[in-house]
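Fold the following for me, if possible:
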Amino acid sequence: MTNYANPMTELEAVNSMLIAIGQLPVNAITPQLQDQNVALDELRKVVRELCLHGFHFNTDDNYLLIPDAEGLIAVPTGAMTVDPMDKRLDFIQKKHPTNAGFYIWNRDDHTFQFIVSFKARIKWSLTFEALPEAARAYAVAAASRKFQAHVIGDPTADRFNQEAMQRAWLTLQREESGTADHNIFTANADLRARLSRRGVRR
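Reported below is the predicted structural model:
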């Protein structure tokens, strides 16, 4: 039976960052220890930046948003951005004046009220352990560089971390390009049909 390696955990990521500044790894994050919490905070910031950038792994196209009984469309939990697929629609996320949370605001009509649904592209905010491995590797490399600069500020270590971050970014971009190519040829039925007629193998 094949044994597979488990994906990197958030604790393993923090330990990698601690080792990078010469500290011993830990079995758990201790709230009272500043360096551990700074490392975790930097890691989570980078994860949010990655998700806001937007990749196939955290982006849904044609996500249907439907008004509730009051005609309101609440921004889905975990959504960082909501962008209508129809570019003619000028809808944004906005804090509702009376209801808790954010709702879709129609900038053209200046209203939260909707009578029809619409489809949107949504970028989701994911946790570190919900990321694919290539994204985790980049997040650790980028967070390690920021953490090292914040704690010890060693120029030699910074150059090393920068190179590691650049390699991880290239790997992530290759993974993203491969996923994009797959989506182009498998998600578009019309394109699949035309390729099939030309004798192109799918």
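
Please count neighbours and contacts with C-alpha atoms only from this point.
Noted.

List the buried residues in the helix or strand that contains residue 138.
For residue 138, the host element (DSSP states H and E) is helix 133-151. Neighbour counts over helix 133-151 (16 or more other C-alpha atoms under 10 Å) mark 133-149 as buried.

Could you do stretch 116-133 as well?
Neighbour counts over stretch 116-133 (16+ other C-alpha under 10 Å) mark 118, 119, 120, 121, 122, 123, 124, 125, 126, 128, 131, 133 as buried.

Now, those residues that are in strands?
If you go by DSSP state E, those have 118, 119, 120, 121, 122, 123, 124 in strands.

which among those residues gets closest to residue 195?
Closest approach between these and residue 195, by C-alpha to C-alpha: residue 121, at 27.0 Å.

residue contacts, the residue nearest to that closest one when sequence neighbours are not counted?
Computed as C-alpha to C-alpha, 6 or more residues apart in numbering, the closest residue to residue 121 that is not its neighbour in sequence is residue 61, at 4.4 Å. Contact partners of residue 61, counting by C-alpha atoms under 8 Å, 6 or more residues apart in numbering, are 85, 119, 120, 121, 122.

Next, the structure of the following sequence, for comparison with the previous one:
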Amino acid sequence: MLTRLQAVNQMLLPAGESVILVLEEGAGDYANCSAILDAETAKVLAKGWHFNTDRGIKLVPDVDGKILVPANTLRLDYCDPKLDIAQRDGYLYDLINHTDVFTEPVVVDRVVLLTFEGCPYHVQREIVGKAAQFYQRSFVGSDTLDKYTTEERAEATADSRDSEVDEDDYNILNNPDLAYLRRHSFRRGI
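So this is what the prediction gives:
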């Protein structure tokens, strides 16, 4: 697991900058790298990973019938295909009935924003790779360094995708359209 200081230093090194030994809020390079790190963390986590997706969460209307979207929510996926719901002003909004008042709870899959430190190592590597490339392009602008950060980012992204597949146990045979392949009723002699 990487600390914030380690991540910032991994962003600075490919850009040819000196490392930071102590965290200082608001200090030049640290402030720039920290802001980029937070932005890239949100971007990467918004895709929805196995570790930051809560499935089957029931959101209950308050006394006014409104359903507040939790503050750390990046994205919601509504489980009921009959509903057509969007987020508006921090609340759920029913697009079919044109109202933000609900009488029943709504079941959703929720993608949650976590801190950088709260992410698994393989995702931290992808975040740092993207953040280092953004920092280098924004503050240094070297084509040579850009090639290096692009290679590092590609390797980190591939590793994180590989780890995600292992964690979430994806299997093409779990697809309902291919379920017939799981049956072992082959006719012999034909």
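
residue in structure 2 matching residue 119 of structure 1?
Using TM-score structural alignment, the equivalent of residue 119 of structure 1 in structure 2 is residue 107.

Just list the residues touching that match, thanks.
56, 57, 58, 59, 78, 79, 80.

For the aligned residue in structure 1 for the third one, which three-state class applies?
Yep, that's residue 58 of structure 2 we're talking about. Aligned counterpart of residue 58 of structure 2 in structure 1: residue 64 (TM-score structural alignment). Following DSSP: H, G, I helix; E, B strand; the rest coil, residue 64 of structure 1 is assigned to strand.

re the thing from before, compile the buried residues of stretch 116-133 of structure 1 into CSV and extend it with columns for distance to residue 155 of structure 1.
CSV is the format used below for the buried residues of stretch 116-133 of structure 1 (distance: C-alpha to C-alpha, whole Å):
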residue, distance to residue 155 of structure 1
118, 51
119, 48
120, 44
121, 41
122, 39
123, 35
124, 35
125, 32
126, 32
128, 27
131, 30
133, 28
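
Of all residues in structure 2, which one is nearest the centre?
residue 45 (1.3 Å; C-alpha atoms, centre = their mean).

How about the contacts made by that residue?
By C-alpha under 8 Å, 6+ apart, the contact set of residue 45 of structure 2 is 52, 74, 111, 112, 113, 114.

Now the longest helix that structure 1 contains: buried residues?
Longest among the helix segments of structure 1 by residue count, using DSSP state H, is helix 155-187. By neighbour count on 16+ other C-alpha under 10 Å, the buried set for helix 155-187 of structure 1 is 157, 158, 161, 162, 164, 165, 168, 169, 171, 172, 175, 176.

tell me which of those residues is nearest to residue 69 of structure 1?
Checking those one by one against residue 69 of structure 1 (C-alpha to C-alpha), the nearest turns out to be residue 176, at 39.1 Å.

quick one: that closest one and residue 71 of structure 1, what's the gap?
The gap separating residue 176 of structure 1 from residue 71 of structure 1 is 37 Å, by C-alpha to C-alpha, to the nearest Å.
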